[in-house]
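K.L.:
Take this sequence and fold it.
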Amino acid sequence: MTHQSPTGGLEFAAPAAATDSGAIRVLLADDQSLIRAGLRALISAEPGMEVVAEAGNGDAAVRIASEAHPDVILMDIRMPGVDGLEATRRIGADPRLQTVHVIILTTFEEDDYVFEAIRGGAAGFLVKDTEPAELLRAIRTVVAGESLLSPGATRSLVEAFAAHSKPSAMSPALDALTERERQVVALVAAGRTNQEIATDLFISPATTKTHVSRAMIKLGARDRAQLVVFAYESGLVRPGWTP
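P.N.:
Purely as a prediction, here's the structure:
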């Protein structure tokens, strides 16, 4: 069932009925119906995934997220009315939606918006010309609690994020972390995977994952992307820092 906006355009598609399949539930938020149709076809054909709703603007995306509680939202930044950036902020600020992961769909020319979206709670971003297999992998990645940056762009995005971050005094919030947890968070901010962190610190991947999880809990971070934000804005990591 679809709802129409006062202007006659598609406002949103009502959430699909909940299933017991355990499938990853995805909400599509884009003002272009052709893009939504392509994404729906791709995701619906993937075992273990389903599209539960569509939104043509940010306001509808927030409303449907509150009603349907999807696992993942594929969110375009540039939409009429409430854009994807503001929608992401609203979703990130809602404690009832802590388990909803937002993936921003954008282009590299919109990096400034991406930084703000990550601050607002997005798990990461993908460029719109991402290969279908990579998009599906990305959905599974954020559901598993990992942050998401387009392939090959992790290092450049982290450096750019550092350049956009304002200098900050060391945050008192750092006192909640152990010395090892600080080391791990700093390496997360440098774009290291759990396996790479384990190698750097001579610990097991399982121990690394435990440190990451504990740091997220202590800092109230939704995912690894939020740890990157914290690391730079707290002063734990400074622009130009390399591990």
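K.L.:
For the rest of this, base every contact and every neighbour count on C-alpha atoms.
P.N.:
Will do.
K.L.:
residue ranges of the helices in the protein, please?
P.N.:
Counting by DSSP state H, the chain has helices at residues 33-44, 58-68, 84-93, 111-120, 132-143, 154-164, 179-189, 194-201, 205-219, 224-233.
K.L.:
structure for this one too, so we can compare:
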Amino acid sequence: MSQPIPTPPKLAKGFRVLVGVKRVIDYAVKVRVAGDGSGVVKKNVKHSMNPFDEIALEEAVRMKESGVAGEVVAVSIGPKEASETLRTACAMGADRAIHIISDCDVEPLAIAKVLSKIVSVEQPNVVIVGKQSIDDDSNQTGQMLAGLLSWPQGTFASSVTFEKEEKDRALVSREVDEGEESLRLTIPCVITADLRLNEPRYATLPNIMKAKRKKITTVDIGKLGVDVKPRFEVLRVMEPPTRKAGSVVESVDELLKGMREAGTL
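P.N.:
Got it, this is the predicted structure:
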């Protein structure tokens, strides 16, 4: 099979960082369920970059600004409108982008397979993605990708640094139930970004104009030779039940009585 993704240029210094960015319904939009219960309404609804992916991209750009990374490559899987998300990524600091065109929703396992195919061509030293997307909240892609690549992974990263003596090791701090955990990862590795990792920058007008000249490679997902067949079927999507109105009690005894009657005590 011919290579659908061109061979990347060699870097003079630093390493290559691959960042996954997803086009999702904007976090400020109130999501509405479709009338037939097949999903949510996406047409004529504002979309933007997944917030956790913005954090991942910001961290990659900071790696480049600190001299650790030499190139930041953004990749997105989605319809033709996803090119807008990639232009935003370029305006935020990505050097170039790869758009894998898919007109249907792609599940986390298929996304991980596609990203592993891109990794085999791009040969990045670090892959960084958001810990989850705000549309399906699966929190699976980064872990699955690390498993497919047999790379070490640092999930839910709240801090990422690189050892001065050993540039081939990344130090990742992550929040766990017991407190904070520190990991030393051998590069190449996969990192997923948590909310506290950083605060993404706004794309300035000059950078937005520069982004129009940055290269976006377009590839049809069918040409990658990856099995993207869905593994599950959505039977029905419905609105969450409406919460009952609360009531004001005059005393603790009345509160306890109400809780006993409701069976919550």
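K.L.:
And the TM-score between these chains?
P.N.:
Overlay of the two chains. TM-score (TM-score structural alignment, normalised by the length of structure 1): 0.33; 127 aligned residues with a C-alpha RMSD of 5.6 Å.
K.L.:
coming back round to it: highest average neighbour count across the helices of structure 1?
P.N.:
helix 224-233 (a mean of 23; mean count of other C-alpha atoms under 10 Å).
K.L.:
just checking, what packs against that one?
P.N.:
helix 111-120, helix 179-189, helix 205-219 (3 or more C-alpha pairs under 8 Å, 6 or more residues apart in numbering; DSSP states H and E).
K.L.:
Take those and write them to JSON lines, including distance to residue 161 of structure 1.
P.N.:
Converted to JSON lines, those look like this (distance: least, C-alpha to C-alpha, whole Å):
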{"stretch": "helix 111-120", "distance to residue 161 of structure 1": "6"}
{"stretch": "helix 179-189", "distance to residue 161 of structure 1": "10"}
{"stretch": "helix 205-219", "distance to residue 161 of structure 1": "19"}
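K.L.:
circling back to that earlier point, may I see the helices of structure 1 organised as TSV, with distance to residue 2 of structure 1 added?
P.N.:
Compiled in TSV, the helices of structure 1 are given as follows (distance: least, C-alpha to C-alpha, whole Å):
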stretch	distance to residue 2 of structure 1
helix 33-44	13
helix 58-68	12
helix 84-93	20
helix 111-120	28
helix 132-143	25
helix 154-164	38
helix 179-189	41
helix 194-201	42
helix 205-219	38
helix 224-233	34
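K.L.:
For residue 103 of structure 1, find the nearest of these.
P.N.:
helix 132-143 (8.0 Å; C-alpha to C-alpha).
K.L.:
Structure 2: strands as residue ranges?
P.N.:
15-20, 23-25, 47-49, 69-78, 96-101, 126-130, 153-162, 169-176, 179-186, 189-193, 216-220 (DSSP state E).
K.L.:
So which other helices or strands are in contact with the fifth one?
P.N.:
Same thing as strand 96-101 of structure 2. strand 69-78, helix 82-92, strand 216-220.
K.L.:
For these, could you give me JSON lines that also reports mean neighbour count and distance to residue 186 of structure 2?
P.N.:
Output for these, formatted as JSON lines (neighbours: other C-alpha atoms under 10 Å; distance: least, C-alpha to C-alpha, whole Å):
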{"stretch": "strand 69-78", "mean neighbour count": "24", "distance to residue 186 of structure 2": "15"}
{"stretch": "helix 82-92", "mean neighbour count": "23", "distance to residue 186 of structure 2": "27"}
{"stretch": "strand 216-220", "mean neighbour count": "16", "distance to residue 186 of structure 2": "29"}
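K.L.:
re earlier: would you convert the strands of structure 2 into a markdown table that also reports distance to residue 142 of structure 2?
P.N.:
Putting the strands of structure 2 into a markdown table (distance: least, C-alpha to C-alpha, whole Å) gives the following:
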| stretch | distance to residue 142 of structure 2 |
| --- | --- |
| strand 15-20 | 9 |
| strand 23-25 | 17 |
| strand 47-49 | 17 |
| strand 69-78 | 14 |
| strand 96-101 | 17 |
| strand 126-130 | 7 |
| strand 153-162 | 8 |
| strand 169-176 | 15 |
| strand 179-186 | 15 |
| strand 189-193 | 6 |
| strand 216-220 | 21 |
